[in-house]
Structures are given as structure tokens and as C-alpha cells.
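K.L.:
pasted the sequence and its predicted model underneath.
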Amino acid sequence: MNIKLVFAAALMVSASAGLNGQQSDSTLTVLFAGDIMGHDMQIASARDNSTGTYSYD
């Protein structure tokens, strides 16, 4: 018998058995964090000289 087929079947059965005992929740929260950085050219191109502010839109 093909060992890959047996392994795949066992994996599917064990995964589905584990999901049956869990409570369902419809909320997912994801948080991303990273560096805030800008190179000289990016900073200069974002500057609005008339207001003295920066816009990165």
C-alpha cells in the first residue's frame, strides 16, 4: 500500500477529530508591528513645503 496515502488519510482523520471538540469563535484579531523608517528621498518627497507637514499617502 502506498505509505503517502496512508499517512495523508491518518492526518486528515486526526485533524478532523481534533476540530470536533473545539468551540467555534468568529473573531480573529491580527496585530502587526514593525519599524518606522524613511530614507532621505522618501522624507523629502513626502514634505509639503506650503504647510510644513509630511504626507505619506
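P.N.:
That came through, no problem. Numbering: from 1, shown residues only.

K.L.:
CA atoms for contacts and neighbours, from now on please.
P.N.:
Will do.

K.L.:
can you count the residues close to Ile43?
P.N.:
13 (other CA atoms under 10 Å).

K.L.:
alongside the first one, take a look at this:
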Amino acid sequence: MFVKPVGGCEIADPERGDLLSLEGRDVPENQYWLRREAEGVIERTAPPEAKPKGKG
């Protein structure tokens, strides 16, 4: 699931050992992230669209 922090919250990502960036990232749908979502400190969102690769 792709998530972003809400309102500038600093959310630890225990698997990566850093903070969830403001741009968000794909994380596993497990108890840790589901609890953060229930707390209202993260929100699910669509991942940013990949930029098309140019030719040449």
C-alpha cells in the first residue's frame, strides 16, 4: 500500500530504519502500518505516476 504522512507527522519506518518521507512510499500492509492509519497519522494514496523514459 502506498502511504503518506498526514500534517507533517514524522513516522518511523521500522523495516527501513528511517522516517517516512513527505512524498510517501510503498509499505507492506501489516499491523504496524494499519495502526498508524487508524491513528490518523498516515493516509493511503495513489503512488505518483512514473515518468516516461525518453528515447535517446
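P.N.:
Right, received. Where do you want to start? Quantities reported herein were computed from a predicted structural model and do not represent experimental measurements.

K.L.:
would you pull the TM-score for this pair?
P.N.:
The TM-score (TM-score structural alignment, normalised by the length of structure 2) is 0.22; 24 aligned residues with a CA RMSD of 3.7 Å.

K.L.:
surely Arg47 of structure 1 and Thr53 touch.
P.N.:
Yes - taking CA atoms under 8 Å as the definition, Arg47 of structure 1 is a contact partner of Thr53 at 5.8 Å.

K.L.:
can you pick out the residue with more neighbours from these two?
P.N.:
Between Arg47 of structure 1 and Thr53, Arg47 has the larger neighbour count (other CA under 10 Å), namely 14 against 9.

K.L.:
in space, what's closest to that one - neighbours in sequence excluded?
P.N.:
Computed as CA to CA, 6 or more residues apart in numbering, the closest residue to Arg47 of structure 1 that is not its neighbour in sequence is Tyr54, at 4.3 Å.

K.L.:
for the one you found, give its distance to Val13 of structure 1.
P.N.:
55 Å (CA to CA, to the nearest Å).

K.L.:
more neighbours: the two, which one.
P.N.:
Tyr54 (13 against 10).

K.L.:
tell me the contacts of the residue nearest to Arg47 of structure 1?
P.N.:
43, 46-48 (CA atoms under 8 Å, 6 or more residues apart in numbering).

K.L.:
dump those residues to TSV, plus secondary structure.
P.N.:
Putting those into TSV (DSSP: H, G, I helix; E, B strand; the rest coil) gives the following:
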residue	secondary structure
Ile43	helix
Ala46	helix
Arg47	strand
Asp48	strand
